[in-house]
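> okay, predicted coordinates and the sequence, questions at the end:
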Amino acid sequence: MMTTIVLCILMGMIFLAYHTTYVKATTVKLTLPGVSPLTLIHLSDLHGRTRFWNGELHKLVNAYDPDIVIVTGDLTQHRGQLTRVLNELAKIKSEDGIFFVPGNYEREAGRFRKKAYSAAGFHSQKEAWQQVMTVLENESTVIEKDGSCIWIYGFDNSMYGNERRPRQEIQQANLTIFLAHSPNIVSLIHSESLKADLLLTGHTHGGQVRLFNRTVGAYKHFHVGQKEDQSVGVFGISRGLGTSRLPIRLNCFPEITVYAINGS
C-alpha cells in the first residue's frame, strides 16, 4: 500500500514537472503583402528559467533560424538570476537582432512579497540588457530587410504606468510591430487609435493552470495565443516560459511562438 502511494506521488511529480518544463512551439503563419519572408520568434516571462525538459532555450530557438527574436519582459525572478539568463540569450543566433521591452519584474523582485528596485538598480540592469539585446523603453527601431521596412515600437508597459505612445508619427512601413509586457496595453492602443500589424505581449502565463481549456487562476479575461484585432491586426499573448507565484504549470506548457510570415 505504501509503495503504491509513493509511486503515485512520484508519478504526479513527474507529470507536473513535464507540464512545467516541456517547451512547446506554437507556429503562427501570417500573410502580409509587401513583406519579405520572415521568421520572428516571441519569448516572454522567463522568470529565471533557461533549461527545460527538452533542452536549453537557445537551442530550442536556434533550431528555427530566426530573423528577429522578441522578448517581452520578466527575465528573472530576482537579480541574482540575470547573468545566467543573459548568457543564455546571448547564445541565440538571430540575424537581425533581439529586441526587449521591460516587464514588471524588471522593476521588482520576489515571488510573493515583491520589493521594488531603486532607479539606480534599474539602470544598472538596463546596461546589462543592452549588452545582449536592443532595449525599447517607449522607443522604436527600424529594420531594413530584403527590400522591406519593419518598424518596431516597444512600450515600457511594466504595470507601473510608464507606457507612452510613440512620440513621433508611426513611419510608413511594410510591417509594424508593437511590443509590450502586459496585454493591458491594448486599451491605450485603442484609446489613442494606434495601428499596427502585430502586437506581442506576455505577463499572463496563460494562467499557468488550465482545466477544460479554461484558465483557472488570474487573467481569465484575456485570451491565450492569438486573436484578430481591429487596431493591431494580430494580438498575441504568449504563455511564457517560466512561472510566478506557484512554481508549477498544468495543461499550460511553456511556449515559444514562431511567427512564419509569408512562407518563411
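Nice, thanks for sending it over.

> make it CA atoms for all contacts and neighbour counts henceforth
Will do.

> kindly list the longest helix within the protein.
In the chain, assigned by DSSP state H, the helix with the most residues is helix 2-21.

> quick one: that helix to chain centroid distance?
29 Å (C-alpha atoms, centre = their mean, to the nearest Å).

> list the buried residues of that helix.
16, 17, 18, 19, 20, 21 (16 or more other C-alpha atoms under 10 Å).

> cool, and stretch 218-226?
Neighbour-count burial for stretch 218-226 flags 223, 224, 225 (criterion: 16+ other C-alpha under 10 Å).

> name the nearest of those residues relative to residue 68.
Ranked by distance to residue 68 (C-alpha to C-alpha), the buried residues of stretch 218-226 are led by residue 225 at 19.0 Å.

> report the contact partners of that closest one.
236, 237, 238, 239 (C-alpha atoms under 8 Å, 6 or more residues apart in numbering).

> end-to-end on stretch 62-70?
Length of stretch 62-70, first residue to last, C-alpha to C-alpha, to the nearest Å: 13 Å.

> show residues contacting it.
With C-alpha under 8 Å, 6+ apart, stretch 62-70 has contacts from 38-43, 92-100.

> structure two is appended below for comparative analysis:
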Amino acid sequence: MDTMFGLLISGILACVVCFGIYSSIIERFWFRIQHVRIPIVRLPKPFSQFRIVLISDIHMGFFFSQKHFRSVVEEINKLHPDMICFAGDLLDSDSCVASMGSTIPLLRKLAAPYGKFAILGNHDYRAGIQHVVSGLEKGGFRVLINEHTVIQKDAEVMFIVGLDDILKGKPNPEQAFEGIPEDACTLLLVHEPDFADVSKKLPIQLQLSGHSHGGQVRIPFIGPIVTTKFGRKYVSNLYHFDSFKLYTSRGIGTTGLPVRFCCRPEITVITLEQNSEIVTYIK
C-alpha cells in the first residue's frame, strides 16, 4: 500500500512538473497563425480580400522580452498584411515601462501599406497611458481613443473606429462615431470583447478585441477555467450576431501567471470577404 501511495504521489508530482515546463516554456511561445475569412456587409468591392493582421495583449515585460517580440514581428511581416490592428495591453504594469525602449524599434519594423492602428487596454492604464501612447506612436501606430479614421482604396472607403478602454478609460461611442455615415462599412477596435453586447446595436459590421487571453489555461471539452471581467462571454474566436460579427484574439503574452495550456498565443490574419455567407478557417 505504501509503495502504491508513493507511486501515486510521484506520478502526480511528475505531472505537475511536466505541466509547468510545457505551459510556461513551450506553449507560451508556440505562436499560432490563425487565418479566418469573414464576410462583411457593405464591404466596398476594392476591400474584398483585404488582409488585416490582429494582435493583442503583448504584456511586454511580464516574462515577455524583446527576443520573444522580435519573433512575433518577423512572423507578421512574412504575412504581408494590408493593415495591422493592435487591440491593447502593450505593457503589463508600471514596472514594465523600462522595456519600452527596446519595444519601439520592433514596432517600427512592422509594415502594412494601409496603416497600423492601436487602442488602449486596461493594463496600459496600469503602466501609464502616456508611456504607451508615446511608444506606439513612435513605433508608427495611430492610436485611436474615441475617434475614427478612414481607409481609402480605389476611391472607396472603410472606417476604423477605436474606443478607449472600457474598464479603466472613458469610452465615448458618440464621439468616436461622429461624422460616420450610417450606411458606411465600419470596423471597431475595443479591448474588451463583451462590449459586443453594445456594439451589435451600433452601425458597425465587425468588432476586433482581445483582453481575455482565451483564458490562458483551458481544459479540453470544458474551456477556460478562469475568465476576466468583460471577457467572459466572448472569450476567443469568431462570434456572429446577424450582420454584425466579433473576433476575439487569444493574445500574444500572459498576465497573472506566465503560463498557457491548450490556449496557444495567437497572430490572427483576417481576410475580409464581400457579400458571402460562408466563414472559413484555414488551419
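Good, I have the coordinates. Not measured: the values here are computed from a predicted model.

> what's the TM-score for these two chains?
The TM-score (TM-score structural alignment, normalised by the length of the first structure) is 0.83; 246 aligned residues with a C-alpha RMSD of 2.7 Å.

> so which of the buried residues of stretch 218-226 of the first structure sit within strands?
Using DSSP state E, residue 225 are the members of these that sit in strands.

> if we only consider the buried residues of stretch 218-226 of the first structure, which is nearest to residue 204 of the first structure?
residue 224 (8.5 Å).

> alignment lookup: the closest one to the second structure.
Aligned against the second structure by TM-score structural alignment, residue 224 of the first structure finds its counterpart in residue 236.

> how near is the spatially closest residue to that match that is not a sequence neighbour to residue 29 of the second structure?
In this structure, residue 236 of the second structure finds its nearest non-sequential neighbour in residue 248, 4.7 Å apart by C-alpha to C-alpha, 6 or more residues apart in numbering. Note on residue 248 of the second structure: its distance to residue 29 of the second structure, by C-alpha to C-alpha, is 19 Å.

> which ones are touching residue 186 of the second structure?
With C-alpha under 8 Å, 6+ apart, residue 186 of the second structure has these contacts: 158, 159, 160, 161, 203, 204, 205, 206.

> could you dump the residues you listed to a markdown table with neighbour count and secondary structure?
Below are the contacts of residue 186 of the second structure laid out as a markdown table (neighbours: other C-alpha atoms under 10 Å; DSSP: H, G, I helix; E, B strand; the rest coil):
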| residue | neighbour count | secondary structure |
| --- | --- | --- |
| 158 | 19 | strand |
| 159 | 18 | strand |
| 160 | 24 | strand |
| 161 | 25 | strand |
| 203 | 18 | coil |
| 204 | 25 | coil |
| 205 | 23 | coil |
| 206 | 26 | strand |
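
> okay if I get those residues as a markdown table plus distance to residue 186 of the second structure?
A markdown table is the format used below for those (distance: C-alpha to C-alpha, whole Å):
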| residue | distance to residue 186 of the second structure |
| --- | --- |
| 158 | 6 |
| 159 | 5 |
| 160 | 6 |
| 161 | 7 |
| 203 | 7 |
| 204 | 5 |
| 205 | 6 |
| 206 | 7 |
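
> with these in mind, which one is nearest to residue 70 of the second structure?
Distances from residue 70 of the second structure to these, taken by C-alpha to C-alpha, are shortest for residue 160, at 26.7 Å.

> wait, that closest one touches residue 151, no?
Yes. Applying C-alpha atoms under 8 Å, one finds residue 160 of the second structure in contact with residue 151, separated by 7.4 Å.

> give me the neighbour count for whatever residue of the first structure lines up with the residue nearest to residue 236 of the second structure.
Under the alignment by TM-score structural alignment, residue 248 of the second structure pairs with residue 237 in the first structure. Under the neighbour criterion other C-alpha atoms under 10 Å, residue 237 of the first structure is assigned a count of 28.

> try the one 5 residues further on
Around residue 242 of the first structure there are 27 other residues, counting by other C-alpha under 10 Å.

> make sure it is actually in contact with residue 45.
Yes. Counting by C-alpha under 8 Å, residue 45 is a contact partner of residue 242 of the first structure at 5.8 Å.

> overlap of the contact sets of the two?
Common neighbours of residue 242 of the first structure and residue 45 (C-alpha under 8 Å, 6+ apart) are residue 205.

> how about the nearest residue to residue 34 of the second structure, chain neighbours excluded?
residue 268 (4.7 Å).

> check contacts around the one you found.
33, 34, 35, 36, 52, 53, 54, 55, 249.

> which residue lines up with the fifth one in the first structure?
When you say that, I think you mean residue 52 of the second structure. By TM-score structural alignment, residue 52 of the second structure lines up with residue 40.

> any idea whether that match is helix, strand or coil?
strand (DSSP: H, G, I helix; E, B strand; the rest coil).

> contacting residues for it?
Counted by C-alpha under 8 Å, 6+ apart, residue 40 of the first structure has contacts 66, 67, 68, 69, 70, 258, 259, 260, 261.

> just give me the neighbour total for the closest residue to residue 92 of the second structure other than its chain neighbours.
Of all residues not flanking residue 92 of the second structure in the chain, residue 59 sits nearest, at 4.4 Å (C-alpha to C-alpha, 6+ apart). By other C-alpha under 10 Å, 23 other residues sit near residue 59 of the second structure.
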